[in-house]
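S.K.: Sequence first, then the predicted structure, then my questions.
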Amino acid sequence: MNAANAAPAAVPVSFEFFPPKTPEGIEKLRAVRQQLYALQPQFCSVTYGAGGSTQDGTLQAVQAILDEGQQGASHFTCVGASRDSVRERLALFQSMGVRRLVALRGDLPSGYGSMGEFRYAADLVAFIRAETGDHFHLEVAAYPEMHPQSRSAQADLQAYVAKVQAGANSAITQFFFNADAYFRFVDEARKLGADVPVVPGIMPITNASGLLRFADSCGAEVPRWIRLRLQGLGDDAAGIRAFGLDVVTHLCEQLLAAGAPGLHFYTMNQSTAVLEICRRLGLAGAGTR
C-alpha cells in the first residue's frame, strides 16, 4: 500500500508525554516537544499519577505546553480522590486555561485503603460535567483488547459505554497491533449507542524488552510473530528500530485507510520514531488545532 495514498490530506495527531523527574529530563522533553510541534498536534497530553505521585510534574508540563502555544491536556485520575479534592483540581485546571482532560480511574496506589468517592471513570466524567458543564473536552480510555482487570470483554465494553453516556466527548485507546480488534471494538460500541470518535493509541517500537514488559503489564497483545521477530533480532538496536517502523507504519496505514479519526502517539518522551512514522504516512505538517 502506498502510504501517501492511504492517509487523508490532513489527519489529526496528538501526543502523550510523561512528566520528567529531573532538570535534564525537563529540558530534553522541551526539545522533543518542539520537534513534534512541526506536526501541528491537535493536543498534547501528560500522564498523571494516582495519589499525587506525579501531579506536580504533570501540571508543570501541561503549563509549559500551554505557554508554548499548544493545547495541553492533563490526565486526571480519580482513584482515592474525594469530591472536594476533584473540585479543587478542576478549578486549578480552569485557572490554568486547560480545556481538555483525559479522565481515568487510575490504579490504586500502595498504601491507599479505599477507592475514594469515585469508583469508576464514568463517575468522574459525570462529576466533571455536573461541576463544569461543557468547559472541558473529556477524553476517556478505550481497550480494544479488554482492560486487564475487567471480568469479561462484555463488561469492559459496558464500562466504556457508561463513560460515553456520562458525557465523554471522545476516546483514546490503549495501544494495540491488531487493527481488527480496534474496528471490532468501535463497531460494538456504536451498536450500544457510544458513537463518539475513538482515536487509536499508537506505540512506536523502539526497544524490544521495554515494549514487551509494558505490554504484559497493561494487557496489550503483542502478536506472536512480532514477539518472535523481536526476539530473533536480539540486541540489534538498529534492526529493532527498522522493524518497528515498518510494523507501526503499516498499522497506521490500515487504520487511516479504514476511517480511524486520527492517531494518538505514546511518545515515551521521544520524537525520532514518531516523526519518521508520520513522514512515511505523509503527515508532516498535517493536523488540526
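M.R.: Great, that's in hand. None of these values were measured; they are calculated from a predicted model. Residues are numbered from 1 along each chain as shown.

S.K.: Only C-alpha atoms from now on, for both contacts and neighbour counts.
M.R.: Fine.

S.K.: The chain: helices as residue ranges?
M.R.: Assigned by DSSP state H, the helices in the chain fall at 3-6, 23-36, 55-67, 83-96, 121-132, 153-166, 179-191, 208-218, 224-233, 237-257, 272-281.

S.K.: mind checking which of the ones you listed is nearest Thr173?
M.R.: Of all the helices of the chain, helix 179-191 sits nearest to Thr173, with 8.3 Å by Cα to Cα.

S.K.: which non-adjacent residue is nearest Asp156?
M.R.: Spatial nearest neighbour of Asp156, excluding adjacent residues (Cα to Cα, 6 or more residues apart in numbering): Ser150 at 5.6 Å.

S.K.: now the one you found: how far from Ser114?
M.R.: Ser150 sits 19 Å away from Ser114, going by Cα to Cα, to the nearest Å.

S.K.: Also Leu230?
M.R.: 40 Å.

S.K.: who has more neighbours, these two?
M.R.: More neighbours surround Leu230 than the other of Leu230 and Ser114, with 22 against 12 (other Cα atoms under 10 Å).

S.K.: ok, the more buried one - contacts?
M.R.: 208, 240 (Cα atoms under 8 Å, 6 or more residues apart in numbering).

S.K.: separation between it and Leu211?
M.R.: For Leu230 relative to Leu211 (Cα to Cα), the value is 10 Å.

S.K.: What of Met96?
M.R.: Met96 sits 34 Å away from Leu211, going by Cα to Cα.

S.K.: more neighbours, those two?
M.R.: Between Met96 and Leu211, counted using other Cα under 10 Å, the more crowded position is Leu211 (17 against 14).

S.K.: my read: the more buried one touches Ile205, true?
M.R.: Yes - at 6.8 Å, Leu211 and Ile205 qualify as touching, with contact defined as Cα atoms under 8 Å.

S.K.: Give me the number of neighbouring residues for the residue nearest to Tyr120 when sequence neighbours are not counted.
M.R.: Closest residue to Tyr120 apart from its sequence neighbours, by Cα to Cα, 6+ apart: Arg105 at 5.6 Å. If you count neighbours by other Cα under 10 Å, Arg105 ends up with 23.

S.K.: For burial, what's the neighbour tally of the nearest residue to Ala215 once chain neighbours are set aside?
M.R.: Leaving aside its sequence neighbours, Ala215 sits nearest to Glu221 (Cα to Cα, 6+ apart; 6.6 Å). Other residues within reach of Glu221, judged by other Cα under 10 Å, total 16.

S.K.: wait, Glu221 sits on Arg213?
M.R.: No - here Glu221 does not reach Arg213: they are 11.2 Å apart, not a contact under Cα under 8 Å.

S.K.: Run a quick check on Tyr48 versus His75, I expect a contact.
M.R.: Yes - between Tyr48 and His75 there is a contact at 5.2 Å, judged by Cα under 8 Å.

S.K.: putting a second one here so we can go through both:
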Amino acid sequence: MTPKISFEFFPPQSLEASFRLWDTIQVLAPMDPRFVSVTYGAGGTTRDLTRDAVKTLHSSSGLNVAAHLTCVNASKAETLEIAENFADAGVKEIVALRGDPPKGAGKFTQHPEGFANSVELIEALAATGKFTLRVGAYPDPHPEAPNAQADVDWLKRKIDAGADEALTQFFFEAETFFRFRDACAKAGIDGDKLVPGILPIENWKGARNFAKRCGTHIPDWVENAFEKATRDDREDLLATAICTELCSDLLEGGVNKLHFYTLNRPELTRDVCFALGITPKTVLENVA
C-alpha cells in the first residue's frame, strides 16, 4: 500500500535559506503531499517568518499548507488574531502546539493574558469552526512528562478539545509507535488519528542531539550503525536504508499516513518516498 504523506518545513531566516526552502518545495511537491506545515522557532521567535512563509506557500504553490501556532509569548487575543489572518488568507489548517520556551528559559511560562497550554488553544481554535487542527504526540515520553501514560492522557484531552489528528515526535523503531498506538487505543483514541513523524537523518550528530533534547530513545544498534557509517563515509546510504525500513515496518503494521520532518533538505526524504513507491504526480510552476 502506498502511504499518504505530508512534509514539515521551517521558515527561512536568510536569503540563502529562502532559496533552500523553495528548492525543497520544488523537489517534494511532486510527491503530492496531503499537506505541508511550517514550524515556529523556540519561544515563537519565527512567528512573523512563519506567517509570511505560510501565506506565500499557500498563494503560490497550490499546496495545502498548515501553519504552526503556539501559546508562547502572546496573549489569547494576539494568537487568535494570527489564526484569523490565516483563515482570511485561505489557510484552513493549523498545527496547534504549546510551543517550546525561548532558548535559555528552561521551561514554558504562560503569557499573563495567554493560553496556559495546548488544550486551551485547541478549544479556542475549534470553537471558530474554521480549521482542521493537528497536534503533537509523543511515542517516547515528553521531557516534561512524569511517565509515558501522561502523554497518552494529555493527547486524549487534546483530541477531546477538538483536534482532528496527531503528528508524533520522531522515533527510531516501529515498535515504539505500535506500543504508543496500543496505549492510545486503550484510552479511547482512534488509531487513524495518529500519524507517525519520520526524521530522515541528514546529519547523525545533529539528529542525535535533537533526539536527546526531545526525549527520543536512541537504540544502541542505531548509535553503533551510524558511528561505523560516519567513519566509512556512508551515512547517507545508512540513513536512507534505516528510514525506508522504518516506514515499511509501519506500513506493514497498518499505518497509512506518514509525516516527514524534512529540515528543508529534501533529497533523503525524496529518496525514501521513491523507495516506498511514491511517484511524482505534480509539477510546481509558480514558486520562484
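M.R.: Everything's here; your move. Since the structure is predicted, the reported quantities are computational estimates derived from the model, not experimental observations.

S.K.: Put one on top of the other, what's the TM-score?
M.R.: For these two chains in superposition, a TM-score of 0.91 is obtained (TM-score structural alignment, normalised by the length of the second structure); 276 aligned residues with a Cα RMSD of 1.8 Å.

S.K.: re the thing from before, so which of the helices of the first structure is nearest Glu145 of the first structure?
M.R.: Among the helices of the first structure, the nearest to Glu145 of the first structure by Cα to Cα is helix 179-191 (6.5 Å).

S.K.: Where in the second structure does that closest one fall?
M.R.: Mapped onto the second structure using TM-score structural alignment, helix 179-191 of the first structure spans residues 174-186.

S.K.: The matching stretch: which residues count as buried?
M.R.: 174, 176-178, 180-181, 183-184 (16 or more other Cα atoms under 10 Å).

S.K.: Kindly reformat these as JSON lines containing distance to Lys158 of the second structure.
M.R.: Putting those into JSON lines (distance: Cα to Cα, whole Å) gives the following:
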{"residue": "Ala174", "distance to Lys158 of the second structure": "24"}
{"residue": "Thr176", "distance to Lys158 of the second structure": "21"}
{"residue": "Phe177", "distance to Lys158 of the second structure": "19"}
{"residue": "Phe178", "distance to Lys158 of the second structure": "20"}
{"residue": "Phe180", "distance to Lys158 of the second structure": "16"}
{"residue": "Arg181", "distance to Lys158 of the second structure": "16"}
{"residue": "Ala183", "distance to Lys158 of the second structure": "15"}
{"residue": "Cys184", "distance to Lys158 of the second structure": "12"}
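
S.K.: quick check, nearest of these to Glu123 of the second structure?
M.R.: Checking these one by one against Glu123 of the second structure (Cα to Cα), the nearest turns out to be Cys184, at 20.4 Å.

S.K.: pretty sure Phe131 of the second structure is in contact with Leu125, am I right?
M.R.: Yes - at 7.2 Å, Phe131 of the second structure counts as touching Leu125 under the criterion of Cα under 8 Å.

S.K.: Those two - which one has more neighbours?
M.R.: The neighbour count for Phe131 of the second structure versus Leu125, taken as other Cα under 10 Å, is higher for Leu125 (23 against 20).

S.K.: What's the more buried one aligned with over in the first structure?
M.R.: In the first structure, Leu125 of the second structure lands on Ile128 (TM-score structural alignment).

S.K.: Count the residues that sit near the residue in the first structure that Ala148 of the second structure lines up against.
M.R.: Counting by TM-score structural alignment, Ala148 of the second structure corresponds to Ala153 in the first structure. Residues near Ala153 of the first structure, counting by other Cα under 10 Å, number 16.

S.K.: what's the nearest residue to Ala153 of the first structure if we skip its chain neighbours?
M.R.: Counting by Cα to Cα, 6+ apart, the nearest residue to Ala153 of the first structure once its immediate chain neighbours are dropped is Met146, at 5.6 Å.

S.K.: With Ala273 of the first structure instead?
M.R.: Pro204 is the one closest to Ala273 of the first structure (Cα to Cα, 6+ apart), at 6.4 Å.

S.K.: who's in contact with the one you found?
M.R.: Contact analysis of Pro204 of the first structure by Cα under 8 Å, 6+ apart lists 244-245, 248, 265-267, 273-274.

S.K.: same thing but at 7 Å, please
M.R.: Applying Cα atoms under 7 Å, 6 or more residues apart in numbering to Pro204 of the first structure gives the contacts 244, 248, 273-274.

S.K.: can you tell me how far Thr47 of the first structure sits from Tyr182 of the first structure?
M.R.: 23 Å.

S.K.: go on, Ala130 of the first structure?
M.R.: Counting by Cα to Cα, the gap from Ala130 of the first structure to Tyr182 of the first structure is 31 Å.

S.K.: Likewise for Leu211 of the first structure?
M.R.: Distance from Leu211 of the first structure to Tyr182 of the first structure, by Cα to Cα: 19 Å.

S.K.: Also Ser271 of the first structure?
M.R.: 25 Å.

S.K.: got it, and Ala238 of the first structure?
M.R.: Counting by Cα to Cα, the gap from Ala238 of the first structure to Tyr182 of the first structure is 29 Å.

S.K.: now do Lys21 of the first structure
M.R.: Separation of Lys21 of the first structure from Tyr182 of the first structure (Cα to Cα): 33 Å.

S.K.: Ala103 of the first structure too?
M.R.: As judged by Cα to Cα, Ala103 of the first structure and Tyr182 of the first structure stand 20 Å apart.

S.K.: What of Glu131 of the first structure?
M.R.: According to Cα to Cα, Glu131 of the first structure stands 32 Å off from Tyr182 of the first structure.

S.K.: Likewise for Gly234 of the first structure?
M.R.: 29 Å.

S.K.: Then Ser152 of the first structure?
M.R.: 17 Å.

S.K.: cool, and Ala10 of the first structure?
M.R.: 21 Å.

S.K.: Please name the nearest non-neighbouring residue to Ala162 of the first structure.
M.R.: Spatially, and ignoring its direct neighbours in sequence, Ala162 of the first structure is nearest to Ala122 (5.9 Å; Cα to Cα, 6+ apart).

S.K.: hang on, the one you found packs against Ala166?
M.R.: Yes - with contact defined as Cα atoms under 7 Å, Ala122 of the first structure counts as touching Ala166 (5.9 Å).

S.K.: Compare neighbour counts for those two and give me the winner.
M.R.: Ala122 (24 against 19).

S.K.: Any figure for the gap between the match of Ala148 of the second structure and Phe43 of the first structure?
M.R.: For Ala153 of the first structure relative to Phe43 of the first structure (Cα to Cα), the value is 30 Å.
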